[in-house]
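Student: with the sequence up front, the predicted model follows.
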Amino acid sequence: MMPHRYIKKILSANVYDVAVETPVDLALSLSKRLENNILIKREDLQPIHSFKIRGAYNCISQLSDVQRACGVVAASAGNHAQGVAMSAKHLGIDATIVMPNTTPDIKVNSVKALGAKVILHGDSFAQAYTYSLTLVADHGLVYIHPFDDEHTIAGQGTVAVELLRQVEDNIDAIFVPVGGGGLIAGMSVYIKYLRPDIKIIGVEPEDSCCLKAALDAGERVILPEVGTFAEGVAVAQIGELTFELAQQYVDEVITVTTDELCAAIKDIYDDTRAIAEPSGACAVAGLKKYIEREQARGQTLVAVATGANLNFDRLRHVAERAEIGEGREAIIAAQIPEQPGSFKRFCTALGERNITEFNYRYANEGQAQVFVGVTLKSEEGGRERLIAELSSQDISAVDLSDNEMAKIHIRYMVGGHAAVDNEVVYRFTFPERPGALLKFLNKLGQPWNISMFHYRNHGSAHGRVLVGMQVPLEDKVTFEGYLDELGYAFNEETDNPAYQLFLAPESR
């Protein structure tokens, strides 16, 4: 399809029966701190707190009378589901939403409140999607795609129409979160048509970067695993139509970490008092990374805040990780003598830095390993400076700030080394639903002994568990074959320095 056809579709997109024109706010604190003019397009202020209402309504409003009579169906665990439900209700159309069993009750209830029928099926989006297609085949329902549809893309493109009209200054770059690509496809084709000088930069989480992988490969690829922290953009493969447009009109893609997303959520809150969902904060996280990389100063940069449907239970996790993502906290493992006064000498070595966390348990009469959180100030240097200063005081320290296992599990488990033979350690991710932990234990619990176990609910659709198992070396291949059969995503962590320093048997 030629670009001008998309331009016509975007300009004629019918979205304002249900959507609203959202403001562009100046992020005053962020602008001052980063020495740039930073603007936020507030799509979190839509009636469903997400831009998805635009594409869903434009797509459904284009249906013929015959199609409307059939009813619509969509597979979604989040914002698209609410967009379809609200749009169908406004137009008097029956809507069915297939959601994974792992979908939090707050999202299920939100969709039901909008008048849609909800079917819970499977433990993943892929399973829900497959089932939704059977409803299309068996009952003639019309499927409303969340991103890979011309009308959906055009509806999302209306964000760009508003943005260029609202911002009178010259814009240097616009940062757009990417999941399946509907938003960045619609925005980029319109902006590049009118303002080819503006950079369009996609932003994806490092563990679900389907557009970046496709651009690097020159073709659409399927990610073998997809991270779920930013579930709104957790897509394994970029759309076919959206990839075609992204190849032509997107300048680059920046990837961000979970910690950087948490820091961006805090940044948005500080400037707007709105709590963005992780996918909604993607653009701000990428914008900050771009400024640091380019050493940009005095530019006008726009981030699209795409949504604010965050489960309240996840706020604790976000708050814990935000300071690390901002570079204002380091997590370290330090070795100090097991003798009176050692802790005081350690604090003295830190200088004026504040300790935010200190975990320790007596293990032996020699050296003690402590798990420590330390605040960092820009004028005091970063993590490398901290480690170097401790080393100069003859304190051995290991930086664990980027160690996911340490941040999710070890910080809550510091309790000394156990006398356990043949222990191997694995980190698992499994669908979070009623009875999921018991099901996981039932599958895992035989024939090898569980020697260590840590699980903590983070308010997300997936539970995360750290497990120690007693597996003799000669059983290792058989054991991993058994894990493959379980069907849960897993990574071995036996050699992880955090485990070795705090929990591994001392004989290792």
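Tutor: Thanks, I have it. Numbering: from 1, shown residues only.
Student: drop to CA atoms for contacts and neighbour counts, all remaining ones
Tutor: OK.
Student: contacts for stretch 63-82?
Tutor: Contacts to stretch 63-82, defined as CA atoms under 8 Å, 6 or more residues apart in numbering, come from residues 48, 50, 52-53, 56, 84, 88, 93-100, 103, 107, 110-111, 114, 125, 128-129, 132, 135-136, 140-146, 232, 309.
Student: what about versus this one:
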Amino acid sequence: MSDAGSNGNHADPDSPWDGARYLREILRAPVYEAAEHTPLQPMPALSTRLGNTVEVKREDLQSVHSFKIRGAYNAMRSLSDAERERGVVTASAGNHAQGVARSASLLGVRALIVMPTVTPRIKVDAVRTLGGEVLLSGDNFDAAKAEALRLAKAEGLTYIAPFDDPRVIAGQGTIGLEMIQQDADLDRVFVPVGGGGLVSGIAVLIKQLMPQVQVIGVEHEESACLNAALAAGEPVTLEHVGLFAEGVAVRRIGDETFRLCAQLLDDVVTVSSDEVSAAVRDLFEDLRAVPEPSGAVALAGLKQYVAAHDLSGERLACVLSGANLNFHQLRYISERAEIGEQREAILGVTIPEVQGEFLRFASVLGGRAVTEFNYRVSASAPAGAPARIFVGVRLTRGRDERREIVADLEAAGYGVVDLTEDELAKVHVRSMIGGRAPEGLVERLFSFEFPESPGALTRFLEILGTRWNITLFHYRTDGADYGRILTAFEAGPADAELTEHMDRLGYAYQEETDDPSARFFLAR
């Protein structure tokens, strides 16, 4: 196993643990020297709404507010005296870093945590407060991990893997043991998947003791490395991962975790940011818990699975894996939760530019609540040209009602574009209504994920230089380590040099010139 390390306390890559050994190691794992036995709490309101009993494993109540303390402590507790004396090293920008730091403090071991230079100060300070020694290195996790592995070899430190280590997996497996002790009648368990350590540990325990219980992995659609590996028959590296659900934003599933997942999981589903946002709200409304986005991934998958398979009368459990939320993400989550629950439709509508038309438009909606209405008169528009509005409408019956609204508006003579599933519309365009391109401008539109670090914007401009005129620029942060930028350049479709320069930036980008919302509201 690639991350297992080379010391004698880790499994030999040529001799993977079987189910019996995992069960033995989970049962004897000394995790309660550091971790809490967390409750499995019912969600009464959601249970009534879904027609199934829904329970949540509250790993957000751990001292470090995530499950990671279990695996980190179990791996570090197994170190020899000599290994403890030399210390440990790991790479992480999130919950694993805090789990290792807390475990090291309890065991009296030096812990060096390598974190990317773009890591927010709040996370760096949290690790230091827990006793970890922080080294900022590299622009991303992969670079930080490479430095951690180099230091492990150079200084004789033991590398503590975040997921692809059997002792880490066994530590996380104690959650599964608690769950079946707390509810012996469970039908299905839903577990978030990042690198696979949590879902592997829970699955190997449950399938040894209660094989009739289904274990279902849940991935965020922008970091579905397990699905990619299952399709390829082996772990593969994703070219890019989204960072909204940062705790599960892993580019490559572990070797050992993939072996276990492929053998043991009953199903794997993927969820969107909107579905995760809706699940965050469910957890708050039912339990007054405030999870980080990755902490709500499993509940989002549970809800999707119930709807897709028409489940009724079952006992379903999911893991709330963490609550180290960046407070600024709440704005984004709140905004997207309505869409994720199919309670809001986002539409682009063409209406005549005449007095009283908004009143007529509202009457066509038939008393439905308008949640957003964006419009700006354009001085450059020809006389008599229709207006284009961005409108949000409250829904009570989901997708069927959305289709009805579109049909009613079209029947009234309005042109309608349904933008509810359009990411660009929800992140950028809704904030830019009223600014349309000048007549005759030829431009190309791109979206970027932009690292939240000093000098990032300067580097962006230096690489692109003054070769292209910037004709549009919108920046938005949702509280994660990366902000989002929408920008346009005065350039034609045949200008290959533009994308060559963008490739040199090293930032994830995508051309959006033909996006429906951009064509509707921003282009001439």
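Tutor: Great, that's in hand. Bear in mind that the values here come from a model prediction, so they are computed numbers and not experimental data.
Student: picking that back up, now, the contacts of stretch 63-82 of structure 1 that are in helices?
Tutor: 52-53, 56, 84, 88, 107, 110-111, 125, 128-129, 132, 135-136 (DSSP state H).
Student: neighbours around the aligned residue in structure 2 for E480 of structure 1, how many?
Tutor: Matched by TM-score structural alignment, E480 of structure 1 corresponds to T499 in structure 2. Other residues lying near T499 of structure 2 total 15 when counted by other CA atoms under 10 Å.
Student: please, which helix or strand holds T499 of structure 2?
Tutor: Assigned by DSSP states H and E, T499 of structure 2 belongs to helix 496-505.
Student: tell me which stretches of the stretch 401-508 of structure 1 form helices.
Tutor: Assigned by DSSP state H, counting those that start in this stretch, the helices in the stretch 401-508 of structure 1 fall at 404-408, 436-444, 476-486, 497-502.
Student: save the ones you listed as CSV, and put in distance to E204 of structure 1 too.
Tutor: CSV is the format used below for the helices of the stretch 401-508 of structure 1 (distance: least, CA to CA, whole Å):
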stretch, distance to E204 of structure 1
helix 404-408, 18
helix 436-444, 29
helix 476-486, 28
helix 497-502, 28
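Student: deepest of those helices, which one?
Tutor: Of all the helices of the stretch 401-508 of structure 1, helix 497-502 carries the top mean neighbour count, a mean of 21, counting by mean count of other CA atoms under 10 Å.
Student: and that helix, which stretch of structure 2?
Tutor: Using TM-score structural alignment, the residues of structure 2 aligned to helix 497-502 of structure 1 are 516-521.
Student: so how much does the matching stretch differ from structure 1 once superposed?
Tutor: After superposition onto structure 1, the average distance of stretch 516-521 of structure 2 to its aligned residues comes to 0.8 Å, using mean CA distance after the TM-score superposition for structure 1.
Student: who touches that stretch?
Tutor: 348, 388, 417, 419, 422, 424-425, 429, 433-436, 512-513.
Student: got a ChimeraX select line for the buried ones in those?
Tutor: Selection of buried members from the contacts of stretch 516-521 of structure 2 for ChimeraX, criterion 16 or more other CA atoms under 10 Å:
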select :348,388,417,419,424,425,429,433,434,436,512,513
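Student: among the contacts of stretch 516-521 of structure 2, name the ones in strands.
Tutor: Cross-referencing those against strands under DSSP state E gives G348, R388, V417.
Student: ok, so of those, who is nearest D481 of structure 2?
Tutor: The shortest approach to D481 of structure 2 among those belongs to G348, at 30.7 Å (CA to CA).
Student: corresponding residue for the closest one in structure 1?
Tutor: Aligning on TM-score structural alignment places G348 of structure 2 opposite A333 in structure 1.
Student: if I look at that match, how far off is L350 of structure 1?
Tutor: 13 Å (CA to CA, to the nearest Å).
Student: cool, and G415 of structure 1?
Tutor: 24 Å.
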